[in-house]
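A.B. asks: What follows is a predicted protein model with its sequence.
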Amino acid sequence: MTTELSRPQAVRDAAAAAVPAALADLGTLVRIPSIAFPGFDPADVRRSAEAVASLAEGLGIFDSVEIRDAAIPGTDERGMPAVLASRAARNGRPTILLYAHHDVQPTGDDALWESPPFEPTVRDGRIFGRGAADDKAGVMAHIGALRALKEALGEDFDLGVALFIEGEEEAGSRSFAQFLSDNADALRADVIVVADSGNWDDKTPGLTVSLRGNVRFTLRVRTLDHASHSGMFGGAAPDAMMATITLLATLWAQDGSVAVEGMTSRDAATPEYSEETLRDEAGLPAGVEPIGHGSILDRIWNQPSITVTGIDAPSVVNASNTLSPEISVVLSARIAPGQPAREAYEALERHVRAHAPFGAQVEIIDLDLGDGFLVDTSGWAVETAREALAEGYGAASLDLGVGGSIPFISDLVREFPSAQILVTGVEDPHAKAHSPNESLHVETFRHALIAEALLLEKLDARTL
């Protein structure tokens, strides 16, 4: 056991020593293609959950470690397997809930990967592979930090810990709310760490304090009862592709900003972020201009955006001289923090129906809504986390907004209203999460693991 004065240094040393094993275990997890989307083998997600459960059991600190799932509301289906481990707090110490997810995005076109997506490959100080950053690195930051805490303090530390590693975050967390309800007693905590975000850069830690919400749906546009010859009827009968393109164009203003009445923006200051940085991090080539107005981070953090993420239409190889009767597109909108997702959806629906050209029939299906999130930064846990991040990275942390969404956080707030929520992560701006050649910056991971271990030590020393 360490003396009180040596505790933080002992934990830091143990955390640094824990990094190689954590990276090796990360490689094992990355090799499992745990894609929770329909059409992929759910046995791989089960295998991934079993691997994570084995890591949790190997810590030797939990009262229980289980693989559980929950019903998907409104269906007769059950969600993907999650890992739930818990140990009770003692002697007045707080309980911390550590969240990450072990499922991953599909790989997309494998030809775009420079190395096989499920074969972790090290080059240029990074580990490449699907899930290497999002979010199996988050899983291993938790496991590695807990290993360090046990190594430094022994297994009889007083901090309460709940470990919740979800299995379907990338596929929409459809059973998440039910899982929280089913397991509320085991998950209840004073502090919740959601390790599924990013950092300012590969040297500067970030604490995410705002997230945009999301609205996603499939839009069907129909103009004809059946396909017709484009030469015989083109110019008189409107085809669905023409109507779809005309309708979609009304969603954006000339500068590319959202032009949907009722979708709001948030007024909040943002740090300096140059166009050059945007070009580097987003892969924006010379000659292609950024869209929108206001500061660049204001556009990403505080304003709405709309993206067409999929389309069902005749492919180029199957093109024929035909008027298409129906076209379907997937619209993905990001919502400014503070606007309810339902309100934003209603604004989008009104716009789509009001701007359907030529009397086209429009139908909206497969609606998915997720509210944004604003962190209450006044609690003691936020300040404690800032201290741990600064000590772990050797640089002061920045409060970040994120253009992406983690809609299940609103479920955490609803189920555990008194918990303080910290949104952290191991990604840097070049991680390319969801894209080909996703990667983890090894040095950033090292700092993240050390910072989390120091946070655990600080909480173990705190009496509520």
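C.D. replies: Cool, the structure landed. Residues are numbered from 1 along each chain as shown.
A.B. asks: CA atoms for contacts and neighbours, from now on please.
C.D. replies: Fine.
A.B. asks: in the lengthiest helix in the chain, what's buried?
C.D. replies: Among all segments of the chain classified by DSSP state H, the helix with the greatest residue count is helix 7-30. For helix 7-30, the buried set under the neighbour-count rule, 16 or more other C-alpha atoms under 10 Å, comprises 7-8, 10-12, 14-19, 22-23, 25-27, 29-30.
A.B. asks: List the contacts of it.
C.D. replies: Here helix 7-30 makes contact (C-alpha atoms under 8 Å, 6 or more residues apart in numbering) with 2, 48, 51-52, 118-120, 129-132, 136-137, 140-141, 143-145, 147-149, 151-153, 446, 449-450, 453-454, 457.
A.B. asks: go with 6 Å
C.D. replies: 118, 120, 131, 140, 144, 148-149, 152, 450 (C-alpha atoms under 6 Å, 6 or more residues apart in numbering).
A.B. asks: Please name the nearest non-neighbouring residue to Asn321.
C.D. replies: Nearest non-adjacent residue to Asn321, counting by C-alpha to C-alpha, 6 or more residues apart in numbering: Ser230, 5.3 Å away.
A.B. asks: For Ile365, list the residues it contacts.
C.D. replies: Ile365 neighbours (C-alpha under 6 Å, 6+ apart): Thr218.
A.B. asks: Which parts of the stretch 251-400 of the chain are helices?
C.D. replies: If DSSP state H, counting those that start in this stretch is used as the criterion, the helices of the stretch 251-400 of the chain fall at 275-282, 296-301, 341-354, 380-393.
A.B. asks: what's the most buried one of the ones you listed?
C.D. replies: Neighbour counts (mean count of other C-alpha atoms under 10 Å) averaged over each of the helices of the stretch 251-400 of the chain peak at helix 296-301, with a mean of 21.
A.B. asks: That one: how far from the chain's middle?
C.D. replies: In terms of C-alpha atoms, centre = their mean, to the nearest Å, the centre of helix 296-301 is found 18 Å from the chain centre.
A.B. asks: I'd like to know which elements it is packed against.
C.D. replies: Using 3 or more C-alpha pairs under 6 Å, 6 or more residues apart in numbering; DSSP states H and E as the contact criterion, helix 296-301 has no neighbours among helices and strands.
A.B. asks: Got another one to weigh against that:
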Amino acid sequence: MADTTGDRPGTGDRPGTGDRPGTGDRPGIGDRSDTGAALAERIDTLMPRAKADLAELVAIPSVADPRQFPPEECHRAARWVADAFTEAGLLDVRLEETPDGSHAVVGHRPGPEGSPTVLLYCHYDVQPPLDEAAWNSPPFTLTERDGRWYGRGSADCKGNIVMHLTALRALRALGDDLPVGLKFVAEGSEEQGTGGLEAYVAAHPGDICADALLICDTGNAAVGRPTATTALRGLANVVVTVSTLGGDLHSGMFGGPAPDALAALIQMLSTLRGPDGGTRIDGLDCTGTWTGVPYAEEQFRADASVLDGVRLTGSGSVADRLWARPAVTVLGIDCAPVVGSAAAVPARARARVSLRVPPGTDSDAALAALTAHLTAAAPWGARVSIEKEGTGSPFRAATDGPAYRAMGRAMEQAYGRPMEFLGQGGSIPLCNVLAETCPDAEIILMGVEEPRCLIHAPDESVDPTEIRNMALVEALFLLDYAANH
């Protein structure tokens, strides 16, 4: 059963409220307004360099799939990242091969004695461009249009790489010593989900574990709305195959009584949703609620490009459906294509089904429920086989520690409004590995990837003001966290 009670992200005292930057006698923050202004001014001067760096990175088609792009491109991106962070002041920056064959870029810089340690995370691999004809500019050429910078990886996640670099360069302009110890890792196969870094973390915790882990692969609720992502859905993916005949049959001679495997599959898949289109799977709680920052329906329709007159599926708030409840998606179906199809009753059909799992629900239990539901839904005695493709656990961050308080103050100082909490429908399996490997660390998900970025889609873009402001947030956080640790 989904856990929808107890302490939820977004309830209680929100970091960034109460004693705010510049008020009261909080040590190290009220007396740093001049430093904050100097950082902001320095970051503004660094933005042309940030754009040039992002243009170089976007030009490297670092898709971690050798079936689509040469592996040398990923190695070239890894080398670029290593050189850039060495120049920015990190030490022993090196490429470490992970069990899936990708390279993680790992480095560090010691801080003053007694200072906390912070990990900076990002990934340099990107999604494939998909339909290049659907792009309004070349996917691997950074192109400015209407105030945004377009290109594959401009937001996810090369924009976050540039944000890290800009923050570090701005801090070093104030003096060569950084206020905290730093660890750095850039992943090379995050988009493929092959688990290279997860395995590396478990085997090399000393390279990764820190007091605070900044996982910069998410972003704000909208441009100008400072947000930490505190909940991630997990996943359970299966491939279901339905067989009904020894072979395809002429639909004129046998159609009617002959059991149609594709029709059986369609009927099975239709049972995964209720009349309102919401996910309904036997044995899973599909009634969870979200109490963090809301997601207005009009904003969601715009962000998701929902066509006029088409209704959203499910019931409850958009945030409930997106972050607190299971969500099923049929990712693909193997059957005869329209062009080239014959007048035949299909003997076999299969589908790839993905189930997103909210925090509080065990992903293995969700996989079992999905498998049992599909098996029970098979009509006419059709033979069903279900192959487990993979699972990933959901994640919920603890938000009551000193790093979250420091991040709340930094976001409010940079944006002029309190930090909010957001859920995310996607999965980042690394977060659960980090939570298990570094149990005392605070994990903060943040970054430059707001909804208009269209990550994973054609015309991915980033708003440069988010790179600027999130670089300022990170720099302010490192100062505040050191002063108040």
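C.D. replies: Nice, thanks for sending it over. The structure displayed is predicted, hence computed values, not measured ones.
A.B. asks: returning to that earlier point: please convert the helices of the stretch 251-400 of the first structure to JSON lines, extending it with distance to Glu415 of the first structure.
C.D. replies: Converted to JSON lines, these look like this (distance: least, C-alpha to C-alpha, whole Å):
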{"stretch": "helix 275-282", "distance to Glu415 of the first structure": "36"}
{"stretch": "helix 296-301", "distance to Glu415 of the first structure": "26"}
{"stretch": "helix 341-354", "distance to Glu415 of the first structure": "19"}
{"stretch": "helix 380-393", "distance to Glu415 of the first structure": "19"}
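A.B. asks: Quick check: which of these is nearest to Ser439 of the first structure?
C.D. replies: When those are ranked by distance to Ser439 of the first structure, counting by C-alpha to C-alpha, first place goes to helix 275-282 at 13.5 Å.
A.B. asks: residues in the second structure matched by the closest one, start to end?
C.D. replies: Alignment note (TM-score structural alignment): helix 275-282 of the first structure is matched to residues 297-304 of the second structure.
A.B. asks: Tell me roughly how far that stretch lies from the first structure on average.
C.D. replies: Here the mean offset of stretch 297-304 of the second structure against the first structure after fitting is 1.5 Å, by mean C-alpha distance after the TM-score superposition for the first structure.
A.B. asks: just how off-centre is that stretch within its chain?
C.D. replies: The chain centroid and the centroid of stretch 297-304 of the second structure are separated by 19 Å under C-alpha atoms, centre = their mean.
A.B. asks: what residues does that stretch touch?
C.D. replies: Identification of contacts with stretch 297-304 of the second structure by C-alpha under 6 Å, 6+ apart yields no residue at all.
A.B. asks: does the residue mapped onto Met446 of the second structure from the first structure belong to a helix or a strand, and which?
C.D. replies: Aligned counterpart of Met446 of the second structure in the first structure: Thr424 (TM-score structural alignment). In the assignment (DSSP states H and E), Thr424 of the first structure maps to strand 420-427.
A.B. asks: separation between the residue mapped onto Pro402 of the second structure from the first structure and Leu440 of the first structure?
C.D. replies: Aligned against the first structure by TM-score structural alignment, Pro402 of the second structure finds its counterpart in Trp380. Separation of Trp380 of the first structure from Leu440 of the first structure (C-alpha to C-alpha, to the nearest Å) stands at 30 Å.
A.B. asks: cool, Ala461 of the first structure as well?
C.D. replies: Look at Ala461 of the first structure and Leu440 of the first structure: by C-alpha to C-alpha, they are 31 Å apart.
A.B. asks: of those two, who's got more company?
C.D. replies: Neighbours were tallied for Ala461 of the first structure and for Leu440 using other C-alpha atoms under 10 Å; the higher tally belongs to Leu440 (30 against 16).
A.B. asks: What segments of the stretch 251-400 of the second structure are strands?
C.D. replies: In order along the chain, the stretch 251-400 of the second structure carries the following strands (DSSP state E, counting those that start in this stretch): 327-334, 344-345, 348-357, 383-392, 395-396.
A.B. asks: Give the full set of residues in contact with the most far-flung residue of the first structure relative to its centre.
C.D. replies: Note on the first structure: the largest C-alpha distance from the chain mean falls to Met232, namely 49.1 Å (C-alpha atoms, centre = their mean). When the contact criterion is C-alpha under 6 Å, 6+ apart, Met232 of the first structure has no partners at all.
A.B. asks: Alignment lookup: it to the second structure.
C.D. replies: In the second structure, Met232 of the first structure lines up with Met253, judged by TM-score structural alignment.
A.B. asks: Now check the first structure for the residue matching Pro48 of the second structure.
C.D. replies: In the first structure, the residue paired with Pro48 of the second structure is Pro20, using TM-score structural alignment.
A.B. asks: so how far is Ala162 of the first structure from the residue nearest to Asn321 of the first structure?
C.D. replies: 62 Å.
A.B. asks: Quick check: closest non-adjacent residue to Gln303 of the first structure.
C.D. replies: Residue nearest to Gln303 of the first structure in three dimensions, not counting chain neighbours: Ser265, with 4.6 Å by C-alpha to C-alpha, 6+ apart.
A.B. asks: That neighbour contacts Ala336, doesn't it?
C.D. replies: Yes: with contact taken as C-alpha atoms under 6 Å, Ser265 of the first structure and Ala336 are classed as touching, separated by 5.4 Å.
A.B. asks: More neighbours: which of the two?
C.D. replies: Under the neighbour definition other C-alpha under 10 Å, Ser265 of the first structure and Ala336 were set side by side, and Ala336 has more, 31 against 17.
A.B. asks: thought Leu262 of the second structure was touching Ala347?
C.D. replies: No: judged on C-alpha under 6 Å, Leu262 of the second structure makes no contact with Ala347 at a distance of 7.8 Å.
A.B. asks: who's more crowded, these two?
C.D. replies: Set Leu262 of the second structure next to Ala347 and count neighbours by other C-alpha under 10 Å: Leu262 wins out with 24 against 19.
A.B. asks: just checking, what residue in the first structure corresponds to the more buried one?
C.D. replies: For Leu262 of the second structure, the equivalent position in the first structure is taken to be Met241, counting by TM-score structural alignment.
A.B. asks: rewinding a little: what's the mean deviation for the strand holding Thr424 of the first structure versus the second structure?
C.D. replies: Using mean C-alpha distance after the TM-score superposition for the first structure, the mean distance for strand 420-427 of the first structure is 0.7 Å.
A.B. asks: Which strands or helices does that strand pack on?
C.D. replies: Using 3+ C-alpha pairs under 6 Å, 6+ apart as the contact definition, the elements that strand 420-427 of the first structure packs against are strand 191-198.
A.B. asks: residue range for the strand it packs on in the second structure?
C.D. replies: Alignment of strand 191-198 of the first structure against the second structure: residues 212-219, by TM-score structural alignment.
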